[in-house]
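1. I need the structure of the sequence given here:
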Amino acid sequence: MKNTLLILSVLMALFIAGKSVENNNPFILNGHISGISKGEIVLLTFAEKGYQTDTSEIVNGNFQFKGYYPKLIMGTLRLKLKRNGEEMVLKKQIMLENVKMNFNGSVNDFENAKITGSGIHDDYERCKEGKKQIRLKYERIKQSFPKYNPNASDEDKKALQAKYAKHKKKLNAAIKQYEKDFMQKNPNALYSSYLFEKATIFRSYEQLYELVKDLHPDLKKQPYVAKVISKVENMRRLEIGLDKIMDGVDPVSYQVDKEYKGKRVLDVIYLASFKNNELCALKKDGTIIILDEVGKVTKRFKPTISGKPTAISVDIEDNIYVFSSEMKLVKKKIRGRMVSKELPVGVECQIFSKEGEAINKYNLSGVHIASGSRVVDQHLIVSDCKLKKIQIHDRTSGELLKEIDDMRACCGILDFSVNQKKEIIVANLGAFRVQGFDYNGNSLMAFGKRGKEVLDFHGCCNPVSVATLSSGAIVTVEKDPTRIKVYSNKGAKQIDGIEELVKGCTYIPMIVDNKDNLYLASEEKGIVKCCMVK
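-> Predicted structure coming up:
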């Protein structure tokens, strides 16, 4: 599908590989702020590991930051102070390069402080000034527009609103064109590569192809740009079209089983299925629930779990694999105050019989949180939303055998399934795509894009779950609002009658049994069963 999104970043504070990787010098920022004698100034960055803060004491108006940034990154200097009895925060953006830099500013004009010593930051300021002049030009145009009149007719109000919307659209187009021209005129500047990454956010394949094909040859040589071009070429190979992926897969229809009793089972966070089609459910407190095909609870037990339960799997022998994450309390100083947060740092796998008897346990190497899991033959496969990877382990020992990268986890969610061909089908929600991989990590297929049509995936990030039917049809789950779709050679068809299962960015577990019955779980709404309509 040519319009598939390749979301290369959802971070507005972008980071890229560049010459700073080759520079072993430290980053040093010496600063002076007139108008303040003592206090604290914070350097805030946002990268792969999330928000990072560094705090420096201000003594006689002077401060210093030191560090090392293997990738080019934008930071924000934040100065909190009181003025006329009111607390306010002054901000100044800065490109962080591993060189000695100097800051000279004032509390009265903090945003326009002078930063020297970095050619990358100089390019940023130059580009920023050019865009500022464009905004001033369009602001002058806007000043000539008629003012809003609350007593005007609805028709006149609508016309004025449309005029302002058109003006804003022209302004945004002018800014984008300026950035494009800047990249072409400065192809060897690292900041041009930074602008290129920014331009790739939420771009479809066709848009990305148009973006890269006319780039200056020197800009194409920059590491990040070359990587994107490689990805685009890979997408051209994978995007064979949904019609070919679903070739020979006949459409099927589902309806909600209104008699199913599983809706009474609440607080379920993950699902698995036994070979006799009984359901295995993991509750938030670690309790294991086994339900028959009508939703009646036939067994429950609560194993001793040291960490936070996250997922379960069932193997061909009906053994139950329970995954829990060890949580570590981490304290960080953010904006001048200490904040405590629990983070997953390791995963334990415990194996039980269907009757609840302990069989084995081990720690999974290189996993922080098992956000999804499947046991296939001798392989234990888990997804890690924190590390954004799919990992394949030996199911007996837990030994790590293979890792698959290029995942776009979001909202603490990353799940997958394994089809009858032993292919790993990933709900790569941060990329708004379904992707297929073999056990060696080779990409096999991909489809999906962000949008509002039935073939698209909506919201901030979707799909959250995916499964494959025995026919080869693919089922996807979207949240906020809840939407379950079945893909076949006729496209996508939504299953009707499913109420809103979750609120906001919340995972919706799904499993398919041997009869192709679908089961969905909601902590508040219980378990929903969908049966195929003959």
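
2. please make it C-alpha for all contacts and neighbour counts, starting now.
-> OK.

3. what comes up buried for the helix or strand residue 139 falls within?
-> Secondary structure from DSSP states H and E places residue 139 in helix 119-143. Going by neighbour count (16 or more other C-alpha atoms under 10 Å), the buried part of helix 119-143 is 120-125, 127, 131, 135.

4. name the nearest residue to the residue most central in space within the chain, sequence neighbours excluded.
-> For the chain, residue 410 is the residue whose C-alpha lies nearest the centre (C-alpha atoms, centre = their mean; 3.0 Å). In space, residue 410 comes closest to residue 430 once its chain neighbours are excluded; the distance is 5.4 Å by C-alpha to C-alpha, 6 or more residues apart in numbering.

5. using the three-state scheme, assign the one you found.
-> Following DSSP: H, G, I helix; E, B strand; the rest coil, we place residue 430 in the helix state.

6. what about it, distance to residue 265?
-> Per C-alpha to C-alpha, to the nearest Å, residue 430 is found 30 Å from residue 265.

7. also residue 300?
-> 12 Å.

8. please identify which of those two sits among more neighbours.
-> Remark: of residue 300 and residue 265, residue 265 carries more neighbours, 22 against 16, as counted by other C-alpha atoms under 10 Å.

9. measure that one to residue 87 for me?
-> Taken as C-alpha to C-alpha, the span from residue 265 to residue 87 is 49 Å.

10. surely residue 505 is in a helix?
-> No - per three-state DSSP, residue 505 lies outside any helix segment and is coil.

11. Proceed likewise with the subsequent sequence, for comparison:
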Amino acid sequence: MKLKMKTLAALLSILMMLSACNSQKKEAGFTLNGTIHGYENGTLLLKKDFNDPNPVKYEVKDGKFTITGDLLDEPKDLFMEIKEKDVRFGLYVENGVNTLEVKLTSKTHPMMGEMFSMEVIKMEASIVNEHEKEIREKDQQVRDQYYGKNMEKMASLTDEDINAYKEASANVNREFIKAHPDAYYSAYLALRLAHGEDSEGVREVLAMLDPKMDNSLVRALKTKLKDMELTDVDPSEIIKAKNVSYKVEKAFAGSNHTNIVYMGMFSNDNVCTLTKDGSIQIVDAKGKEISKFKPSLASLPTSIAVDQDDQIYVMYPLTKKVSRKFRGRTMEIDETYAFECSVFDTKGELKSTFELEGIVTATGARVAEGKLLVADWQSRIIGVFNAKTGAKEAALEDMRPCCAILDFSINAKNEVLVANLGAFRVQAYDLSGKNLLAFGKRGKSVNDFHGCCNPVSVAYLDNGAIVTVEKDPTRVKIFSSEGAKQIEGIEELVKGCSYIPMIVDSKDNLYLASPEKGMIKCVSVS
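-> So this is what the prediction gives:
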């Protein structure tokens, strides 16, 4: 599984807890004195989170920088980025003087699962806090046990090796929390352990902490648990529908329809596809191409939607050229400053165009009852717009995207079903954002969602059953009153952390797309 450079840098840094020195009174607030080896002069960006579009700039001179702040009620997390080095890292500071020493080195590393070369920026920091020093040393021992320092061994890692390391690392965290139930860092580790768990799992993690602890991390855990208890369900108990069985239709001629980015469905059950080159294609139920056109747009579109009148809504970014420094070089790149939607008929004639207020990325879209819903993974929202005027009406917030993926579907009751893959959950909302139900947790069983993050696609079937799609490896499952059942005969559709487009027709037939293998069709047989 390939990890992008930024993701790897963030994983290597881990989020460091730094303790305050006693040389400055706590009443004075906090100071962070940092030293960066390998980056002598430039700019350090301080962010509210890693997606903050308006960071505060700090000068790095002779490898030194200083950040000051007001008195803190509890340790504060800072998110920092060095764009020229393509490095991002997070850390905690406390009242008083905090010190940080970072060493940047360029090395070639094999990635998990296969050997290939890429330049990686590795960050090594001095650790003052004894609690974090202890946990990092133990975790490094576990990492060495499974990963080692031998490049060939690292290159041959299997999914089982990676999962074994993750479980062993989680056990190290659990042992630390039990030994230090009142430590602030334990609350941070507990929040990490709760990721991907259902309400029972979150309750168990919370019970490991000192019940007297009261800080933002503990409060976040308690809020998470409260919300989950209100909506968490056993899908077999809440979904009254019977299971729908499927088989892969071998006669479907979809193998030639490759590089599909997104799909929609016409009223006559023809499939509308968006391809990587920006073309709109119409494919019938047998896999035959009916027509194709390439709209003239400001940039390549990222998603589409089809309304009840078979109009095609195409989402695409508006970009401008900006200069960015990268490893000492100035480069011209396209930066998105807005998103637009253009509406076409099936012949490719433009009907209207409007801007999508507040949308930064558009990874998924659907039209229902005069509403255009657009998923924005970077902003973690699903925007709700008037489908005719483009006026923004609402936003479903606090989504949990991952791997630049966020998709959803909507049924006849205007219930929005979201693949909240970063939380390993399926969640349903009404158009006001009220959470209607949620289920799922991280796990290997057919009832759970596996891997880095899943599911990537979801949909309601006509009888109320729910279909989910997982990547790496590909699993398509039907959740009904009989529990979860996997559709057999579906090959691996994507590699690594990649989105798998899915759409459902009026007969509950499923269409899925693979960049290399084209479209496949799963036909309901019961």
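
12. now for the residue nearest to residue 410 of structure 1: what does it line up with in structure 2?
-> In structure 2, the residue matched to residue 430 of structure 1 (TM-score structural alignment) is residue 422.

13. residue contacts, that match?
-> Neighbouring residues of residue 422 of structure 2 by C-alpha atoms under 8 Å, 6 or more residues apart in numbering: 196, 400-402, 453-454.

14. quick one: neighbours of the residue nearest to residue 514 of structure 2 when sequence neighbours are not counted, just the number.
-> Excluding its sequence neighbours, the residue lying closest to residue 514 of structure 2 (C-alpha to C-alpha, 6+ apart) is residue 493, at 5.0 Å. Burial measure for residue 493 of structure 2: 23 neighbouring residues, criterion other C-alpha under 10 Å.

15. and residue 493 of structure 2, what pairs with it in structure 1?
-> With TM-score structural alignment as the criterion, residue 493 of structure 2 matches residue 501.

16. that match in helix, strand or coil?
-> coil.

17. just give the number of residues close to the counterpart of residue 324 of structure 1 in structure 2.
-> Counting by TM-score structural alignment, residue 324 of structure 1 corresponds to residue 316 in structure 2. Residue 316 of structure 2 has 25 neighbours, counted by other C-alpha under 10 Å.

18. quick check, residue 316 of structure 2 in a helix?
-> No - read with three-state DSSP, residue 316 of structure 2 is strand and lies in no helix.

19. surely residue 226 of structure 2 is within a helix?
-> Yes - judged by three-state DSSP, residue 226 of structure 2 forms part of a helix.

20. and the aligned partner of it in structure 1, how far from residue 206 of structure 1?
-> Alignment note: residue 226 of structure 2 maps to residue 233 in structure 1; criterion TM-score structural alignment. Counting by C-alpha to C-alpha, the gap from residue 233 of structure 1 to residue 206 of structure 1 is 12 Å.

21. repeat that for residue 369 of structure 1.
-> Taking C-alpha to C-alpha, one finds residue 369 of structure 1 at 35 Å from residue 206 of structure 1.

22. neighbour-wise, which of the two wins?
-> It is residue 369, of residue 369 of structure 1 and residue 206, that has more neighbours when counted by other C-alpha under 10 Å, with 29 against 15.

23. check the secondary structure at the aligned partner of that one in structure 2 for me.
-> Under the alignment by TM-score structural alignment, residue 369 of structure 1 pairs with residue 361 in structure 2. In three-state terms, and counting by three-state DSSP, residue 361 of structure 2 is coil.

24. what sits against the match of residue 493 of structure 2?
-> By C-alpha under 8 Å, 6+ apart, the neighbours of residue 501 of structure 1 are 479, 482, 508, 521-522, 524-525.

25. ok, 7 Å please
-> Each residue near residue 501 of structure 1 by C-alpha atoms under 7 Å, 6 or more residues apart in numbering is listed here: 482, 522, 525.

26. okay, and stretch 254-271 of structure 2 goes to which residues in structure 1?
-> With TM-score structural alignment as the criterion, stretch 254-271 of structure 2 aligns to 262-279.

27. off-centre distance for that stretch?
-> Chain-centre distance of stretch 262-279 of structure 1: 27 Å, with C-alpha atoms, centre = their mean, to the nearest Å.
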